[in-house]
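# Sequence first, predicted coordinates after that:
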Amino acid sequence: MQQVTKVFYISVVVAILFIIWGTLPESLLQSANLSNVTTNVQGFITDKFGWFYLLTATGFLIFAIYLVFSKYGKLKLGKEDDEPEYPYITWFAMLFSAGMGIGLVFWGAGEPLSHFHSPPGVTTDPTSEIAAQEAMKYSFFHWGLHPWAIYAILALALAYFKFRKGAPGVISAVLVPLLGEKRIKGWIGTTIDFIAVFATIFGVATSLGLGALQIASGLSFTFDGIENSFALQLIIIVIVTILFMTSAMTGLNKGIKYLSNTNIVLALLLLLFLLFAGPTNFIMDYFTSTFGSYIRDLPYMSFRMTPFAEDSTWVSDWTIFYWAWWISWAPFVGTFIARVSKGRTIREFITGVLLVPTIFGALWFSVFGGTAINLEFFEGIDIYSDVSELGSEVALFSTLQHIPLGGVMSIIALLLISTFFITSADSATFVLGMQTTNGSLNPNIKVKFVWGIIQAGAAAILLWQGGLSSLQTAAIIAAFPFTFIMILMCFSLFKEFQQEGKKVNLKKK
């Protein structure tokens, strides 16, 4: 296989060892089985470094906003005469499908409903009006500016160095200004790229697992006689793996592009139907008031910990998990966004990546979460009992069954989850291939095939070991070492911008 780097071989070996470890019987390993070890590591990280995730995610957002208004905002992600490769609608569709797809459908109704019954405010009464306001505000917070700032910073760094400086499109290349070319070409660079690949494998495996969980739950909830079991989830992973591997063979401008546009059409169809079939005025009032409170309380939420609360698990279970999940997804989403963003200015790029998905995500939660909360608060329909019994993955389908044409909409929702599933996995094989072939913009098909099989295997093992909790555990562990790399990337990027600024000034003189 041409262009394959040693990062590929190291990452494949480690990933295969992880999958083998997950298949070994508990009686053989006793307390050293995969589930116990990863749970203990996750507990240590969240207990000791929860504040670290909070500060770094907020730091990335501040840095991104600074770049928008700084003198560096005029710099292009490419040469001065480069033009964007994709129109805005396709660009937004591709970055949105890769960045949030499955998660938004999975948590769209489930997260606001969960916060409504278990509010983030320690003294807030469950299912009260204040609980409803807080539930939606924190849903906006977890899926808004912070995650997209994380993606934007990494994508910006990769695109800038790749398209303007001609560097390889790998994570380590971004750190050359800070660490020097000699170190990056040695074991330090290899380690950095391996950590990025490791985070990508398990960040994406988490989302693939969520997709399999929700498709299985949706089929079981919508159609009588279908049981939601690990066997069904495994069958779904196998079928979707075949589909996304077929798509991956067609390349970026066919499979991923067409799937991304299909995702947007299905997502808008489902969103608009529920908006107008559901309590429209309530949803839009809820969206408007919550967006205002989100902007107002953003600084407070960005630094919120609960050191004096007897039970402080809410922040670690939700906010810390999300920040870790977004960071573990950053190499994947960042590399993909960088690949499709050539020719845009830094100001245009960051503004688009921050604002458009944030506003769309807020509207999505208002429609799906708002409809679920409206059914409970005003109509007394107990949707949360289904969630408590069957898991968060059924919240969407439980909500839709109380809406006109809910059965049809449930089938469209299943199609949407499936296309998001395929797009995310397809994009991830492309990104993993790119990261392990020294930044090749068209990775070898054999390399993408290997990564597709490994991703599917990792998702299946995590589901088998403990469902949603194992998926969350893997994301938090994978994100921890990569957080330090992202901090170094910010310093390296800023150093390079300063050098570029000096060159521009010299040209003007």
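Thanks, I have the structure now.
# Only C-alpha atoms from now on, for both contacts and neighbour counts.
OK.
# Is E83 in a helix, a strand, or coil?
Three-state call for E83 (DSSP: H, G, I helix; E, B strand; the rest coil): coil.
# Isn't it up against K342?
Yes: when contacts are counted by CA atoms under 8 Å, E83 is listed as touching K342 (7.3 Å).
# Who has more neighbours out of the two?
Using other CA atoms under 10 Å, the more surrounded residue of E83 and K342 is K342, with 24 against 15.
# helices or strands up against the longest helix belonging to the chain?
Longest helix in the chain, counting residues (DSSP state H): helix 445-508. Contacts defined by 3 or more CA pairs under 8 Å, 6 or more residues apart in numbering; DSSP states H and E place helix 445-508 against helix 6-23, helix 34-69, helix 145-159, helix 176-179, helix 187-222, helix 230-248, helix 321-339, helix 406-435.
# Export those helices as a markdown table, with columns for mean neighbour count.
Listed next are those as a markdown table, based on neighbours: other CA atoms under 10 Å:
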| stretch | mean neighbour count |
| --- | --- |
| helix 6-23 | 16 |
| helix 34-69 | 17 |
| helix 145-159 | 27 |
| helix 176-179 | 18 |
| helix 187-222 | 25 |
| helix 230-248 | 19 |
| helix 321-339 | 28 |
| helix 406-435 | 25 |
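# Put this next to the previous one:
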Amino acid sequence: MVRKNLGSPEQAVEPVENRELLWEPPPVLEAERAPRTDWAVFAAAATLTLAFVVWGAVSDESLASVAGSLLSGLMRYGGWVFVLTASVFVVFALWLALSRYGRIPLGREGEAPRYTTVSWIAMMFATGMGIGLMFYGVAEPLAHYVTPPPGTAGGDDAQRALTAMATTLFHWTLYPWAIYAVVGLAIAYTTFRRGRSQLISAAFIPLIGEKAANGPIGKTIDVIAVLATLFGSACSLGLGALQIGGGLQSLGWAEETTIGLLLLVIAVIMACYLVSAVSGIARGIKWLSNTNMVMAVVLLVFVLVTGPTVYILNLIPSSVAAYFQDFFQLAGRTEATGASGTGEWLSTWTVFYWAWWISWTPFVGLFIAKISRGRTIREFVTGVILVPSVVSLVWFSVFGGTAISLQASGVDLAGTGEIEEQFYGMLQYFPWSTAVSVLVALLVAIFFITGADSASIVMGTLTQRGADQPRVPMTVLWGLLIAAVAAIMLLVGEGGSTAIDGLQNITILGAAPWLVVMVMLCVALLKGLRRDPAAMRARRARELVHEAVVTGARTYEEGFRLSVAPAGSEVPPPRGSSTRSRGEAPHDAGAGGSGQRGDPPRT
């Protein structure tokens, strides 16, 4: 669309064809067709995955050494990139929701949402970070309380508690969900609004063109998406296995959390999530997500009521205030702050989290796109960012606040076990501790199953040309590879220190190339939205109204009205033109005009 000089009444806006302004998605989406395997994407992703598994199985020490060296260089020269781009994604997602693009639906005009709001939020939340909430719900606030982050003042118990909560909320509220929203929105818009396949490469068509998106460039993007999904999901499954193993040890059902026990946990849970995965989203994941939501609420209410209730309730508003007060310091923390140990702290916490969220975006983004058809961009961003952020606030205030309260009262909760055992250690000070600990282990297992079966379906989608329901053998194969990669990542601790080191190191490295793809994806999404029919209609309307007002004011001063006429109609000459006889009143002037066509001239 080209707009000419609006200051001249003789010139009009160049017309836009109706088919561009009234365009609707095709009635049958590519994603709804029979699945066909993209052998180039599948072969590349599967080969690289198997090479990683074989390397780790043959020489985990060698893999750990290489991963540690690469991570050290990445943190030294590129840690700031993770910190900066995470903030860019937050600003971009919120701006889209608040802008004129927020009204654009993710589907056909007037299409109703596919799932109810409650089920939508339950599936999104359980899949997005369920295992992480269980693993870090107690551990992170407690860790920051005992050892304040570098550069913080420390202070008394109350100040350290607020610093710990503000840091935790920074990691678990706005940022991760904004990162998810960017990719999820791009996929949902491409699939349900534009009628293209559910592939990351399809979202790049506005930027690189359809030919490139279907060629080697697009296939490379899809391979990177599969690998990022694989390692991000495997990290979560590794954390889940660690916490289940810690629960078995806390309950006295295992003497210690050995690698053998963790591999056994992964094998058992793998069988469960493969059964869930082949049942499909509507029957498997939806049922598990709703069940887990109820169980999580029961656990949260139990700890709130039987724990330090008043302290927790006071902590919630204080934590929010501390979060906003320290927000810019938290968002800009890099090694440039000069505080001792900042680089190591960032790789353990902030950069690891950003890398973890980023590596999960192909998986979580595609999944929440699948369940968000029919919602507007504004609804999507609001639901994906604000609702889970509020839930995270309450979750960490209840469990983290309880742990901090116990630690401050003289209970050395932080020193009683490894990080994966601290949730169970806290529950030992509550009634019915054994039964509640079993409930926690069951919650982690279901989160484990929910995340893994969603990831296996998503990777099947990515390797079968965006099929909405990938074939069962493909889903099962990727489920097995997730379990294998999770097992290898547990073996690869930097210098053999802890299993968590291996999970964190490889997750950060796996997310690095995907970070670049995400930045380009934002550009492609914005370019596509600018050409959306709804956006073009709104832009066309503003231009035409502006043109009409300028023309009317210059021609008739204050006495004119707006009307609709076919493009190319003759524009009335301006006041004083030689085509109007002296004393003739301008026609069609509306209220305030001096007359209408056919009236006698004034004397």
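Arrived safely, thanks for sending. Quantities reported herein were computed from a predicted structural model and do not represent experimental measurements.
# if we can go back for a sec, just put the helices and strands packed on helix 445-508 of structure 1 in JSON lines and tack on distance to M301 of structure 1.
Below are those laid out as JSON lines (distance: least, CA to CA, whole Å):
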{"stretch": "helix 6-23", "distance to M301 of structure 1": "36"}
{"stretch": "helix 34-69", "distance to M301 of structure 1": "10"}
{"stretch": "helix 145-159", "distance to M301 of structure 1": "11"}
{"stretch": "helix 176-179", "distance to M301 of structure 1": "32"}
{"stretch": "helix 187-222", "distance to M301 of structure 1": "24"}
{"stretch": "helix 230-248", "distance to M301 of structure 1": "36"}
{"stretch": "helix 321-339", "distance to M301 of structure 1": "13"}
{"stretch": "helix 406-435", "distance to M301 of structure 1": "29"}
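# Quick one: closest of these to D285 of structure 1.
For D285 of structure 1, the closest of those is helix 145-159, at 21.1 Å, according to CA to CA.
# average offset between that closest one and structure 2?
For helix 145-159 of structure 1, the mean deviation from structure 2 after alignment is 0.3 Å (mean CA distance after the TM-score superposition for structure 1).
# and if you look at stretch 469-487 of structure 1?
Stretch 469-487 of structure 1 sits 0.7 Å off on average (mean CA distance after the TM-score superposition for structure 1).
# Report the buried residues of that stretch.
470-483, 485-487 (16 or more other CA atoms under 10 Å).
# residue range for it in structure 2?
Mapped onto structure 2 using TM-score structural alignment, stretch 469-487 of structure 1 spans residues 501-519.
# Centre of the chain to the matching stretch, how far?
Centre-to-centre, stretch 501-519 of structure 2 and its host chain are 15 Å apart (CA atoms, centre = their mean, to the nearest Å).
# Could I get the full set of helices for the stretch 301-450 of structure 2?
309-325, 327-331, 342-348, 350-370, 377-381, 387-408, 422-427, 433-463 (DSSP state H, counting those that start in this stretch).
# Please name whichever of these is nearest to S276 of structure 2.
Smallest distance to S276 of structure 2 across the helices of the stretch 301-450 of structure 2 (CA to CA): 6.3 Å, for helix 433-463.
# Which neighbouring elements make contact with that closest one?
On a contact count with 3+ CA pairs under 8 Å, 6+ apart, helix 433-463 of structure 2 meets helix 39-58, helix 117-146, helix 216-250, helix 259-279, helix 286-306, helix 350-370, helix 422-427, helix 472-491.
# Mind putting the ones you listed into TSV with distance to F380 of structure 2?
Below are those laid out as TSV (distance: least, CA to CA, whole Å):
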stretch	distance to F380 of structure 2
helix 39-58	29
helix 117-146	10
helix 216-250	22
helix 259-279	25
helix 286-306	18
helix 350-370	9
helix 422-427	33
helix 472-491	27
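# Enumerate every residue touching the aligned partner of A372 of structure 1 in structure 2.
Under the alignment (TM-score structural alignment), A372 of structure 1 maps onto A403 of structure 2. A403 of structure 2 is in contact with V138, P141, L142, L413, M426, counting by CA atoms under 8 Å, 6 or more residues apart in numbering.
# rerun at 6 Å
With contact set as CA atoms under 6 Å, 6 or more residues apart in numbering, A403 of structure 2 has no partners.
# how close does it get to A414 of structure 2?
According to CA to CA, to the nearest Å, A403 of structure 2 and A414 of structure 2 sit 9 Å apart.
# Kindly report the same for I506 of structure 2.
Going from I506 of structure 2 to A414 of structure 2 by CA to CA gives 26 Å.
# now H171 of structure 2
For H171 of structure 2, the distance to A414 of structure 2 (CA to CA) stands at 20 Å.
# who's more crowded, those two?
A414 (22 against 19).
# So the more buried one versus F423 of structure 2, what's the distance?
According to CA to CA, A414 of structure 2 and F423 of structure 2 sit 10 Å apart.
# Identify the residue of structure 1 aligned to W95 of structure 2.
Correspondence of W95 of structure 2 to structure 1, assessed by TM-score structural alignment: Y66.
# and G186 of structure 1, how many neighbours does it have?
As a burial measure, G186 of structure 1 scores 10 neighbours (other CA under 10 Å).
# And it, how close does it get to D193 of structure 1?
Relative to D193 of structure 1, G186 of structure 1 is positioned 11 Å away (CA to CA).
# returning to what we had before: now the helices of the stretch 301-450 of structure 2 as a markdown table including distance to E256 of structure 2?
Converted to a markdown table, the helices of the stretch 301-450 of structure 2 look like this (distance: least, CA to CA, whole Å):
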| stretch | distance to E256 of structure 2 |
| --- | --- |
| helix 309-325 | 33 |
| helix 327-331 | 37 |
| helix 342-348 | 24 |
| helix 350-370 | 27 |
| helix 377-381 | 43 |
| helix 387-408 | 23 |
| helix 422-427 | 14 |
| helix 433-463 | 16 |
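# just so I know, which of those helices lies nearest T229 of structure 2?
Minimum separation from T229 of structure 2 across these (CA to CA) falls at helix 350-370, 5.4 Å.
# The closest one corresponds to what range in structure 1?
Residue span in structure 1 matched to helix 350-370 of structure 2, by TM-score structural alignment: 319-339.
# quick one, what contacts the aligned partner of R193 of structure 2 in structure 1?
Matched by TM-score structural alignment, R193 of structure 2 corresponds to R164 in structure 1. When contacts are counted by CA under 6 Å, 6+ apart, R164 of structure 1 is found next to L77, G78, K79.
# Just give me the closest of those residues to T124 of structure 1.
T124 of structure 1 lies nearest to L77 out of these, by CA to CA, at 46.4 Å.
# Tell me the counterpart of the closest one in structure 2.
Residue correspondence to structure 2 (TM-score structural alignment): L77 of structure 1 is matched to L106.
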